[in-house]
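Student: Sequence unavailable; structure follows:
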């Protein structure tokens, strides 16, 4: 093994290669995200000191503080952590597939497709959470299929996928605007509020289904993990090792879109976390590829910090968390584009 790397063996059948620096960075990011979450649980009009927050979480403190922390604020913090990780994993999948730091669901158009599916569920079908979730997933998958087919020329090349995705994103943006303008006032207001990307109003009813779906997706991604590693070596190497590249790539696209659709269904389209988190994690770990665990930890940290800023920066006015992520991510995207232009 190379310096800073070791193999962790689980019996005779399973072994995991671990990069020491990546493990340390991921652990620090997870601890920072959890610490930010604990602080967030105490912030608000009813301030709760950190020791009381910990007591409420441990079940040793009762009264109004426990109601505020566990009943009202904990679901929001949990969803910020979970959805941030989900978006980052989705971004890591697509950046690995396209081998391009711009290859995220925000840029390729899959997030816009999930948004379109959710809008149709809200405005046309008038559905609730389950219908919106199904619409987001269907819209994301339909967009992924369209982009994939349009970009296919004896295989899918990463840069072509990104260019086609940008065009599809522009088309879907126009469609989404028309859907909102053509809707009745109440539906348009609900769709606009949801479309800003917000964790306002989420609660325990959204936590259970989100955790359940994410567990299924993580298991599916784990089953595809070894194939994805082979795919990063190139299609020729994949063929030589008996792997069907297009099938594996299509399966990863479905899983990546599903991660984005889960976040979109719960909180609306939250931009730039999927774009920035994998690359920031990669720079911290100094890894040759995009690590899913480190990306997930960075995404969780980014979204929970952004949500704290959205709640407290202009208190008592609460901003949609999507406004904060767009502001941060826009600056990051400009820096990334300038950096790539200078490199070329």
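Tutor: Sure, I can see it. Quick caveat, the model's predicted, so the values are computed rather than measured.
Student: hey, let's count contacts and neighbours off CA atoms from now on
Tutor: Noted.
Student: element containing residue 96?
Tutor: Assigned by DSSP states H and E, residue 96 belongs to helix 74-98.
Student: Off-centre distance for that helix?
Tutor: Offset of helix 74-98 from its chain centre (CA atoms, centre = their mean, to the nearest Å): 3 Å.
Student: by contact count, what packs against it?
Tutor: In terms of contacts (3 or more CA pairs under 8 Å, 6 or more residues apart in numbering; DSSP states H and E), helix 74-98 is packed against helix 20-42, helix 105-108, helix 158-182, helix 204-231, helix 245-267, helix 273-285, helix 292-312.
Student: Of these, give the one that comes closest to residue 116.
Tutor: For the helices and strands packed on helix 74-98, proximity to residue 116 was assessed by CA to CA; helix 158-182 is nearest, at 6.0 Å.
Student: okay, now the one to match up with it:
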């Protein structure tokens, strides 16, 4: 008799919400600690206390170049890109109702990569490299529209969406590889570095360009919390409960494409973040979509920022692309998910 009473009184939901708030608070503390650590380590080691004093505006200015010009924009850009990819992956997995769904697996990242490599190979000398992010976002949007149109048959089912997306991801990947092979050595090296994923050389202009996308679209995704939760029950059930399934699916996909495309545009083709972050968030938070948005953003940002810190400090004086370390974690994680799905009881 105690359990029904607790449910009617709201004690159990309150305890669950309290736990989720504690998890998000803990993730925030971890992210802040990593952020401070990332500003302190490098070719020149800095005292974290001095860094905090400098950020508070009470320093003597000796740290201005190392912190303000080199490390701070790089850390901020890494966390923004990781947050965008984490939330994009959460949305994608909810839309396709598949734990293996993510922007890079379904083909969104492949579209951005194809457009970016095409731009660097054929247009950067005439148009200007500043238009590269626009090309990447346009490529992600175009391929996503093609995926959606090819998957349409009296509506879009998650299964068709996944199958068409994987096919187009393979196709755009082949085209991208062909362009790299056929381009000159300088263009090929630039394209390969970009495809690997790196925030090397990040500037405040990159941060200011990516910030509006994340600041607007991540909170906007919370607006679809109820629809996302109901759509997990299936299209027929969601329609019966009054959810406009196709309209909400299209809107959520648009947010996913914009987040993934903008992140890839400024941080390169960093893979697996959209796969790992949502799984870790659901493990810690549970099923509710709204709290998972915050958790996925924090975890995604932490993953990319931590990978970049390791990439630029572990092999000094070399600066390895952060995407190498993310893929080193993501590939085994993907195999683990496949194994678990295969051996899950029917």
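Tutor: Perfect, thanks for sending it. Bear in mind that the values here come from a model prediction, so they are computed numbers and not experimental data.
Student: Mind checking the TM-score on these two?
Tutor: Overlay of the two chains. TM-score (TM-score structural alignment, normalised by the length of structure 1): 0.90; 334 aligned residues with a CA RMSD of 2.1 Å.
Student: With distance to residue 54 of structure 1 and mean neighbour count added, can I get the helices and strands packed on helix 74-98 of structure 1 in CSV?
Tutor: Listed next are the helices and strands packed on helix 74-98 of structure 1 as CSV, based on distance: least, CA to CA, whole Å; neighbours: other CA atoms under 10 Å:
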stretch, distance to residue 54 of structure 1, mean neighbour count
helix 20-42, 8, 19
helix 105-108, 36, 26
helix 158-182, 43, 17
helix 204-231, 19, 15
helix 245-267, 26, 23
helix 273-285, 28, 24
helix 292-312, 18, 26
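Student: Using JSON lines, lay out those together with distance to residue 331 of structure 1.
Tutor: Converted to JSON lines, these look like this (distance: least, CA to CA, whole Å):
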{"stretch": "helix 20-42", "distance to residue 331 of structure 1": "21"}
{"stretch": "helix 105-108", "distance to residue 331 of structure 1": "15"}
{"stretch": "helix 158-182", "distance to residue 331 of structure 1": "19"}
{"stretch": "helix 204-231", "distance to residue 331 of structure 1": "29"}
{"stretch": "helix 245-267", "distance to residue 331 of structure 1": "22"}
{"stretch": "helix 273-285", "distance to residue 331 of structure 1": "10"}
{"stretch": "helix 292-312", "distance to residue 331 of structure 1": "14"}
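Student: Quick one, which of these gets closest to residue 329 of structure 1.
Tutor: Per CA to CA, nearest to residue 329 of structure 1 of the helices and strands packed on helix 74-98 of structure 1: helix 273-285, 6.7 Å.
Student: Now do that closest one and helix 74-98, the angle between them.
Tutor: With axes from the mean of the first three to the mean of the last three CA atoms, to 10 degrees applied, the angle from helix 273-285 of structure 1 to helix 74-98 works out at 80 degrees.
Student: what's helix 273-285 of structure 1 packed up against?
Tutor: Counting by 3+ CA pairs under 8 Å, 6+ apart, helix 273-285 of structure 1 packs on helix 20-42, helix 74-98, helix 105-108, helix 292-312, helix 321-343.
Student: how much does that helix stray from structure 2?
Tutor: For helix 273-285 of structure 1, the mean deviation from structure 2 after alignment is 0.8 Å (mean CA distance after the TM-score superposition for structure 1).
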